[in-house]
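K.L.:
how would this look folded up:
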Amino acid sequence: MKQNLIVLSIITGILVLAGIVYYISKPEYNYTDKLKVKNTWILPAVLKEVSGISHIDDSRIACIQDEVGVIFIYDLEKKKIVDKIQFGPSGDYESIRIIDSVAYVMESSGKLFKIINFESNRSQIEIYQTGFSRKNDIESFDNHSESNTFLTIPKEKNLTNSSNDFIIYKINSSTYKVEKQAFSRITANDSIFETNKFFFVQNGFSPSELTIHPKTGEIFILDSKIPRLLILKPNGSFKKIYKLNPKYFQQPEGISFDSQGRMYVSNEESDFHKQNIQLVEWE
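P.N.:
Here you go, the predicted structure:
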């Protein structure tokens, strides 16, 4: 009888401990009600792995997908692809940015394609190796006009041994090489952990895209693994994080703003949802 009580006490203790560990480490799934999907465009099957979007103008969006070196021009008004632009071989293309008549496409290996006059029959293609590699897994890229550089964040390993730090790197706009001095760094000791203790430590944060708001200069960063939207102040310090409902954001991989500052998010295909572009507004 005594042995049975001891065994029961041990089992009870283990269960209680497991419950405490689960409670401490479980993700917080209180999805934000600040963001509302106002419109959705279902993309054709060729874009089921849409990995990046960027506005050409307020009605046309340049899209890329993981596996092919093609820029797909999607017309929001016509609700279809209106042009395809070949720029490279098969690869793992993750981010696209349109700056005037130039398209920049980032491969996960850190290889950057610069397509000059990308909509012209006389377009020119330049290829640069930024200093990152496949182990860094680069999926984000945007122009930062204030510092005259491009910004990016490794999805996996940093270039330093600070594996737990969240580092935004600068890429020189002339040489297209990563600069030694980072744009910003959020460490495990940052005050962000006082109110967001699950932010990096337990769940991690896997940046699937980064873009800069055209009016406020704030930096918007998507996480596709656990759908979240991180907003940083223009200087790179923490402002806010929103947990996105996977019912609407199944795998957010692309983000772009139109000239009015309206936010568009693209999602890859999932088991239950088709690939899409969404107009998302704040409420």
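K.L.:
from here on, contacts and neighbour counts on C-alpha atoms
P.N.:
Fine.
K.L.:
OK, contacts around Pro214?
P.N.:
Pro214 is in contact with 257, 259, 261, counting by Cα atoms under 8 Å, 6 or more residues apart in numbering.
K.L.:
right, and the helix or strand after the longest helix along the chain?
P.N.:
Of all the segments of type helix in the chain, defined by DSSP state H, the longest one is helix 2-25. Next along the chain after helix 2-25, taking DSSP states H and E as the criterion, comes strand 35-42.
K.L.:
other SSEs contacting that following strand?
P.N.:
strand 276-282 (3 or more Cα pairs under 8 Å, 6 or more residues apart in numbering; DSSP states H and E).
K.L.:
And for the strand it packs on, what's in contact with it?
P.N.:
For strand 276-282, the external contacting residues (Cα under 8 Å, 6+ apart) are 34-43, 262-269.
K.L.:
Likewise for stretch 30-41?
P.N.:
76, 79, 242-245, 248, 276-283.
K.L.:
what residues are up against Ser208?
P.N.:
Residues in contact with Ser208 (Cα under 8 Å, 6+ apart) are 94, 139-140, 155, 221-224, 252-254.
K.L.:
List buried residues within these.
P.N.:
Buried by 16 or more other Cα atoms under 10 Å: 94, 139-140, 155, 221-224, 252-254, out of these.
K.L.:
want to throw those residues into a markdown table with secondary structure?
P.N.:
Below are these laid out as a markdown table (DSSP: H, G, I helix; E, B strand; the rest coil):
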| residue | secondary structure |
| --- | --- |
| Glu94 | strand |
| Glu139 | coil |
| Ser140 | coil |
| Lys155 | coil |
| Ile221 | strand |
| Leu222 | strand |
| Asp223 | strand |
| Ser224 | coil |
| Pro252 | strand |
| Glu253 | strand |
| Gly254 | strand |
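K.L.:
Surely Ser256 is in contact with Asp57?
P.N.:
No: here Ser256 lies out of contact with Asp57, judged by Cα atoms under 8 Å, at a distance of 11.1 Å.
K.L.:
Second chain to compare with the first, below:
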Amino acid sequence: MLLGNNVAQASPAPGISNVGHTINGLSKWELPAILKEVSGIKYLGNNRFACIQDRLGSIFIYNTTDNKIEKEIPFAKAGNYEGIAIAGTSAYVVQSDGTLYEVQDYEGATPVVKQYDIPLTAKNNVEGLTYDKKNDRLLLVTKGNLPRNRQCKGVYAFDLKSRKLVAKPVVKINLADPIFCSLKGKDNAFLPSAIEIHPITNDIYILQGSDPKLLVMDEKGQMKKMYTYSRSNLPHAEGLAFSPEGELFISNAGTTGAATIQKVGL
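P.N.:
Below you'll find the model as predicted:
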């Protein structure tokens, strides 16, 4: 049963489709109260997720089999944490103002925390973070539009060798593309809340939390699909994760009840 509604749009470009996703009948887990404001998740394997929540500077390891938090890993004071990425034994967490934390050996006995002040600000409003294994870099997506270009939002790269942010976006989300033509509003018609890379196709997936949607682009930023959802299924979609096999998980902050992680069919 498809629970998302098809987006009506005028003459989409070849290869672009807007369709619903299957949610009904797939797994769903309610998160503990401390994760009510869950803002980012990453799948660790063996039914375990690394989770962050909006206000606390801690990583929480949550096990869906036992439905409990196995471990809390503090790394900073209270803030506005929006995305998490895992690269080897390091976890990376980003604040909306662009402050980036690396938690080395994050599951070890004595994690080491490093902070990187990258040239993004609260005006850019960083909302998502993921690890691009193919290019050994982090990708960050912003909710704010690009400077001097209100028709585009940016996906930026943080190089893990130089530990520096590439100055220009490596991918642009062009709001003038036909795939966006049916969305309500103008320049802020698409508001990213998370980013992830498909482990098999290397396509880039970008989630919108309000009026939930999921944009799929190829590695170069070519638009492929826009999936839509019902708010009754994804009331406040904030986090995005894939298993190595390509299973998709979306987390919801608990605005109208308990926060959740849901498995979503592709």
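K.L.:
How alike are these chains, TM-score-wise?
P.N.:
Once superposed, chain against chain, the TM-score is 0.87 (TM-score structural alignment, normalised by the length of structure 2); 252 aligned residues with a Cα RMSD of 2.2 Å.
K.L.:
Which one's more surrounded, Ser256 and Asp57 of structure 1?
P.N.:
Shown here are Ser256 of structure 1 and Asp57; by other Cα atoms under 10 Å, Ser256 has more neighbours (26 against 14).
K.L.:
Which of the helices or strands spans the more buried one?
P.N.:
Per DSSP H and E: strand 252-257 holds Ser256 of structure 1.
K.L.:
Please name the nearest non-neighbouring residue to the spatially most central residue of structure 2.
P.N.:
Residue closest to the average C-alpha location in structure 2 (Cα atoms, centre = their mean): Ala194, at 2.0 Å. Nearest residue to Ala194 of structure 2 in three dimensions, chain neighbours excluded: Gly128, at 4.1 Å (Cα to Cα, 6 or more residues apart in numbering).
K.L.:
preserved in structure 2, out of the contacts of Pro214 of structure 1?
P.N.:
Retained in structure 2 (both residues aligned by TM-score structural alignment, their matches' Cα atoms under 8 Å) from the contacts of Pro214 of structure 1: 257, 259, 261.
K.L.:
Show me how to select, in PyMOL, the buried members of those.
P.N.:
The buried residues among those can be selected in PyMOL (16+ other Cα under 10 Å) with this line:
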select buried, resi 257
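K.L.:
Which one of the kept ones among the contacts of Pro214 of structure 1 is nearest to Gln181 of structure 1?
P.N.:
Phe257 (27.5 Å; Cα to Cα).
K.L.:
Tell me, how many residues neighbour Lys168 of structure 2?
P.N.:
Per other Cα under 10 Å, the neighbour tally for Lys168 of structure 2 reads 12.
K.L.:
my bad, Thr255 of structure 2
P.N.:
11.
K.L.:
check contacts around Ala176 of structure 2.
P.N.:
Applying Cα under 8 Å, 6+ apart, we find Ala176 of structure 2 in contact with 151-152.
K.L.:
Can you tell me the element it falls in?
P.N.:
For Ala176 of structure 2, there is no helix or strand it lies in under DSSP H and E.
K.L.:
Matching Ile212 of structure 1 against structure 2, which residue comes up?
P.N.:
Residue mapping for Ile212 of structure 1 onto structure 2 gives Ile197, with TM-score structural alignment as the criterion.
K.L.:
Check whether its match really touches Asp132, as I assumed.
P.N.:
Yes: using Cα under 8 Å, Ile197 of structure 2 makes contact with Asp132 at a distance of 7.0 Å.
K.L.:
Give me the common contacts of these two.
P.N.:
What both Ile197 of structure 2 and Asp132 touch, as defined by Cα under 8 Å, 6+ apart, is an empty set.
K.L.:
Neighbours of the closest residue to Asp75 of structure 1 other than its chain neighbours, how many?
P.N.:
Nearest non-adjacent residue to Asp75 of structure 1, counting by Cα to Cα, 6+ apart: Arg60, 4.6 Å away. Neighbour count of Arg60 of structure 1, defined by other Cα under 10 Å: 20.
K.L.:
For whichever residue in structure 2 pairs up with Arg60 of structure 1, give me its contacts.
P.N.:
Under the alignment (TM-score structural alignment), Arg60 of structure 1 pairs with Arg48 in structure 2. Residues in contact with Arg48 of structure 2 (Cα under 8 Å, 6+ apart) are 61-64.
K.L.:
I'd like to know which of the contacts of strand 276-282 of structure 1 are buried.
P.N.:
So, by 16+ other Cα under 10 Å, the buried ones in these are 40-43, 263-269.
K.L.:
okay, those residues in JSON lines with distance to Ile10 of structure 1 next?
P.N.:
Shown next, in JSON lines, are these (distance: Cα to Cα, whole Å):
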{"residue": "Thr40", "distance to Ile10 of structure 1": "53"}
{"residue": "Trp41", "distance to Ile10 of structure 1": "55"}
{"residue": "Ile42", "distance to Ile10 of structure 1": "54"}
{"residue": "Leu43", "distance to Ile10 of structure 1": "55"}
{"residue": "Met263", "distance to Ile10 of structure 1": "53"}
{"residue": "Tyr264", "distance to Ile10 of structure 1": "53"}
{"residue": "Val265", "distance to Ile10 of structure 1": "50"}
{"residue": "Ser266", "distance to Ile10 of structure 1": "50"}
{"residue": "Asn267", "distance to Ile10 of structure 1": "47"}
{"residue": "Glu268", "distance to Ile10 of structure 1": "47"}
{"residue": "Glu269", "distance to Ile10 of structure 1": "46"}
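K.L.:
taking the residues you listed as a set, which two sit the farthest apart in space?
P.N.:
Those two in these that are separated most widely, counting by Cα to Cα, are Met263 and Glu269, at 19.8 Å.
K.L.:
in the stretch 101-250 of structure 1, which spans are helices?
P.N.:
For the stretch 101-250 of structure 1, the helices defined by DSSP state H, counting those that start in this stretch cover 192-195.
K.L.:
Run through the residues that contact Ile61 of structure 2.
P.N.:
Residues near Ile61 of structure 2 by Cα under 8 Å, 6+ apart: 48-51, 69-72.
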